[in-house]
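**Q** quick one, what's the 3D model for this:
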Amino acid sequence: MLPTSSIGSADLAAALTAGTVRVVDLTASLSHATPVLPLPPEMAPIPRFALEPLAYYDDEGEISMQHGIHTGEHTGTHVDAPIHWHSGRDLEDVASIAPEKLVAPAVVIDRVAECTANPDYLLTRDDLLAWQETHGPLPAGGWLLYRTGWNERSHDQTAFINADENGPHTPGISVDCARYLAEETGMVGLGVETVGTDAGQAFRFDPPFPAHSFLLGSGRYGATQLQNLAELPATGAVLIVAPLKIVGGTGSPARVLALVDAADDTNGEQN
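**A** Model prediction:
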């Protein structure tokens, strides 16, 4: 376990240099091929990521290459700020998130087997209570990372969204789990491997999209389309979430990293 309670900045720098603390990149590559969530016709579509060539060591810029960036706030690995949802409309934009909430302890709960068997699997409050009996309480001021194995599909839009005539079928959290995280824990954020923090069928729930409704409505945050959660231990990682500081932004593409003890071999046992 990374000794976050006592490690100093010099110790951390030395550990990073020595390789005893490892940096794990949890970010999906961002390109035009990055999956996006299809929205109903009555809603504005989420833009795909695109680069606009501006200069390529040519007459437009003989000594440089540069691009314009075109994307949506909620494209690829990204952060949801509270004002993204109607329940948090009077709360923070992405530029207002306190930096100490973006560098925080993280725990991982693993439900890959369940989600492989049932793409509509929902994490419940009882799941989290059982996890805490083994691993201890959820860390106040920390992030819960929900491992489902869905990152294995992130190379393919169709497989990642997994939709049929009844809509998308992707894992998420139940209504009681969302309410529990928002009302009974000190967690500041939920991170997932799927395209959004809610299940694909969450538009049918009461309330619809409970992860967005309860968590963003209580001033918490979401981080989506994460990768490499299998490389993290159940407890002991430190998460670094780095969205762009967009004034008025409802979210932002982000680079998400984790610091872990290099001696910790998770063996996929985050349950």
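
**Q** rest of the way, CA atoms for contacts and neighbours
**A** Fine.

**Q** show me the strands in the stretch 151-271 of the chain, by range?
**A** All strands of the stretch 151-271 of the chain, identified by DSSP state E, counting those that start in this stretch, fall at 163-164, 167-168, 172-173, 189-192, 221-224, 237-243, 251-261.

**Q** any idea which of those strands gets closest to P40?
**A** strand 167-168 (10.1 Å; CA to CA).

**Q** so how far is the closest one from its chain's centroid?
**A** 20 Å (CA atoms, centre = their mean, to the nearest Å).

**Q** which residues does that strand contact?
**A** 161-162, 200-201 (CA atoms under 8 Å, 6 or more residues apart in numbering).

**Q** with neighbour count and distance to V112 added, can I get these in a markdown table?
**A** Putting these into a markdown table (neighbours: other CA atoms under 10 Å; distance: CA to CA, whole Å) gives the following:
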| residue | neighbour count | distance to V112 |
| --- | --- | --- |
| I161 | 22 | 17 |
| N162 | 15 | 16 |
| G200 | 25 | 16 |
| Q201 | 18 | 18 |
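
**Q** so of these, which ones are in helices?
**A** Judged by DSSP state H, the contacts of strand 167-168 include I161 as members of helices.

**Q** got the contacts of strand 167-168 as CSV, with distance to L26 columns?
**A** Converted to CSV, these look like this (distance: CA to CA, whole Å):
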residue, distance to L26
I161, 19
N162, 22
G200, 22
Q201, 25
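
**Q** ranking the strands of the stretch 151-271 of the chain by burial, who's on top?
**A** strand 221-224 (a mean of 28; mean count of other CA atoms under 10 Å).

**Q** packing partners for that strand?
**A** Helices and strands touching strand 221-224, by 3 or more CA pairs under 8 Å, 6 or more residues apart in numbering; DSSP states H and E, are strand 78-80, strand 189-192.

**Q** please give the structure of this sequence too, so both can be compared:
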Amino acid sequence: MSVVEKLTMALGDGSVEFLDLTTPLGRETPILSLPEPFANTVGLSLSAVSSFDDAGPGWAWNDMTVGEHAGTHLDAPVHWISGRDGKSVDQIEPARLIGPAVVIDKTAEVARNPDFLLEPADFEQWEDENGPLPDNCWIIFRTGWSARGSNAADFINADDSGSHTPGVSPAGARWIAANERVSGFGVETVGIDAGQAAAFDPMFPVHWFLLGADKYGITSLRQVDKLPVTGATLVVAPLPIVGGTGSPARVFALVEAS
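**A** This next block holds a predicted model:
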């Protein structure tokens, strides 16, 4: 029996399960909002083409308007100035979008401090406890933040000084970008950078360093609390938008049944 046949059988008999990490994309899904004078993207809107009516008596379909960076979405290198000569979302090799999931759990720290930042020491501690990062891995930052996802105000968590959501320090972002084993970085929050990252040097360092190093980001993940620290395989499925700086994506994990 081939490896693929074994995987298919495992999925069929439930010994390997699909865990959907995607936020459902609807009109109320929270999206990133930048302060003036910057322009903002749009969320999802649908307009009916026909709905079992004179325009189409036997079928229903919609036209859709949605920003590339709405809901659970992938950031491609060309999204950021540091990666502007890199890959658009349609050019990312599928093999880079499937790989081991590595979970760094800072739920307790984020509960105490919503502005918590990952530092190089956090990644090094993970390796001390679990071994070297596997090749082609996706680091998933577990924070518990997705529990806020049903309330846009709580999810964005903004005040007069801006948004307060967890993220990665500039030094931590450099560490991820320099690690050849890492393909991407995933978060439960609305963006891959911390809410206060506009004040960092450089601004938005995860965008700057990762996208400039041909690595990718995934945002607004859910059910991260159900992922094992190691052993799951992440599957990221964006639309292959030609020239796209990103795309809404369906994100799954393949997890061995307990």
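
**Q** could I get the TM-score for this pair?
**A** Once superposed, chain against chain, the TM-score is 0.98 (TM-score structural alignment, normalised by the length of structure 2); 257 aligned residues with a CA RMSD of 0.9 Å.

**Q** ok, back up a step: which of the strands of the stretch 151-271 of structure 1 sits closest to T17 of structure 1?
**A** strand 251-261 (12.8 Å).

**Q** which residues in structure 2 does that closest one match up with?
**A** Strand 251-261 of structure 1 corresponds to residues 246-256 in structure 2, going by TM-score structural alignment.

**Q** how far away is the residue most central in space within structure 1 from A237 of structure 1?
**A** In structure 1, the residue lying closest to the centroid (CA atoms, centre = their mean) is A223, at 2.4 Å. For A223 of structure 1, the distance to A237 of structure 1 equals 16 Å [CA to CA, to the nearest Å].

**Q** do A113 of structure 1 as well
**A** 22 Å.

**Q** so who does the residue nearest to P238 of structure 2 when sequence neighbours are not counted touch?
**A** What sits nearest to P238 of structure 2 in space, not counting adjacent residues and going by CA to CA, 6 or more residues apart in numbering, is A249, at 4.1 Å. The contact partners of A249 of structure 2, by CA under 8 Å, 6+ apart, come to 22, 72-74, 236-239.

**Q** between the strands of the stretch 151-271 of structure 1, which one is closest to V23 of structure 1.
**A** strand 251-261 (4.8 Å).

**Q** after superposition, how close is that closest one to structure 2?
**A** Comparison of strand 251-261 of structure 1 with structure 2 after fitting gives an average deviation of 0.3 Å (mean CA distance after the TM-score superposition for structure 1).

**Q** ok and that strand relative to strand 237-243, angle-wise?
**A** Between strand 251-261 of structure 1 and strand 237-243, the angle comes out at 160 degrees (axes from the mean of the first three to the mean of the last three CA atoms, to 10 degrees).

**Q** so which of the helices and strands packed on strand 221-224 of structure 1 gets nearest V103 of structure 1?
**A** Of all those, strand 189-192 comes closest under CA to CA, at 11.2 Å.

**Q** sorry, back to before: how much space between the residue nearest to P238 of structure 2 and V182 of structure 2?
**A** A249 of structure 2 is 19 Å from V182 of structure 2, by CA to CA.

**Q** repeat that for T72 of structure 2.
**A** 20 Å.

**Q** please apply the same query to G43 of structure 2.
**A** Applying CA to CA to G43 of structure 2 and V182 of structure 2 gives a distance of 29 Å.

**Q** what kind of secondary structure is the alignment partner in structure 2 of L129 of structure 1 in?
**A** Structural alignment (TM-score structural alignment) places L129 of structure 1 against E124 in structure 2. Three-state call for E124 of structure 2 (DSSP: H, G, I helix; E, B strand; the rest coil): helix.

**Q** mind checking how far E124 of structure 2 is from S247 of structure 2?
**A** E124 of structure 2 is 31 Å from S247 of structure 2, by CA to CA.

**Q** about what we covered before: looking at structure 1, which of the contacts of A249 of structure 2 hold up?
**A** Listed in the original numbering, the contacts of A249 of structure 2 still in contact in structure 1 are 22, 72-74, 236-239 (both residues aligned by TM-score structural alignment, their matches' CA atoms under 8 Å).

**Q** quick check: the two most widely separated of those?
**A** T22 and L239 (14.1 Å).

**Q** who's more crowded, the two?
**A** Between T22 of structure 2 and L239, T22 has the larger neighbour count (other CA atoms under 10 Å), namely 23 against 17.

**Q** got the contact list for that one?
**A** By CA under 8 Å, 6+ apart, T22 of structure 2 lies in contact with 72, 220-222, 249-252.

**Q** just give me the closest of the residues you listed to F141 of structure 2.
**A** L221 (9.6 Å).

**Q** aligned partner of the closest one in structure 1?
**A** That one, L221 of structure 2, aligns with L226 by TM-score structural alignment.

**Q** what's the nearest residue to that match if we skip its chain neighbours?
**A** E193 (4.5 Å).

**Q** give the equivalent position in structure 2 for the one you found.
**A** E193 of structure 1 maps onto E188 in structure 2, by TM-score structural alignment.

**Q** so that match sits against L221, correct?
**A** Yes - counting by CA atoms under 8 Å, L221 is a contact partner of E188 of structure 2 at 4.4 Å.

**Q** out of these two, which sits in the more crowded spot?
**A** E188 (31 against 27).

**Q** measure that one to L25 of structure 2 for me?
**A** In terms of CA to CA, E188 of structure 2 sits 14 Å off from L25 of structure 2.

**Q** with Q125 of structure 2 instead?
**A** 35 Å.

**Q** what's the answer for F252 of structure 2, then?
**A** 15 Å.

**Q** map I139 of structure 2 across to structure 1 for me.
**A** With TM-score structural alignment as the criterion, I139 of structure 2 matches L144.

**Q** is it true that that match lies in a strand?
**A** Yes - L144 of structure 1: assigned to a strand according to three-state DSSP.

**Q** need the contact list for it.
**A** Each residue near L144 of structure 1 by CA under 8 Å, 6+ apart is listed here: 106-109, 138, 187, 189-191.

**Q** still touching in structure 2? Go through the residues you listed.
**A** The contacts of L144 of structure 1 retained in structure 2, by both residues aligned by TM-score structural alignment, their matches' CA under 8 Å: 106-109, 187, 189-191.

**Q** Q125 and L25 of structure 2: which is more packed in?
**A** Applying other CA under 10 Å to Q125 of structure 2 and L25 shows that L25 carries more neighbours, namely 18 against 12.

**Q** just to revisit the earlier point, in CSV: the strands of the stretch 151-271 of structure 1, plus distance to N151 of structure 1.
**A** Below are the strands of the stretch 151-271 of structure 1 laid out as CSV (distance: least, CA to CA, whole Å):
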stretch, distance to N151 of structure 1
strand 163-164, 16
strand 167-168, 16
strand 172-173, 13
strand 189-192, 9
strand 221-224, 10
strand 237-243, 18
strand 251-261, 14
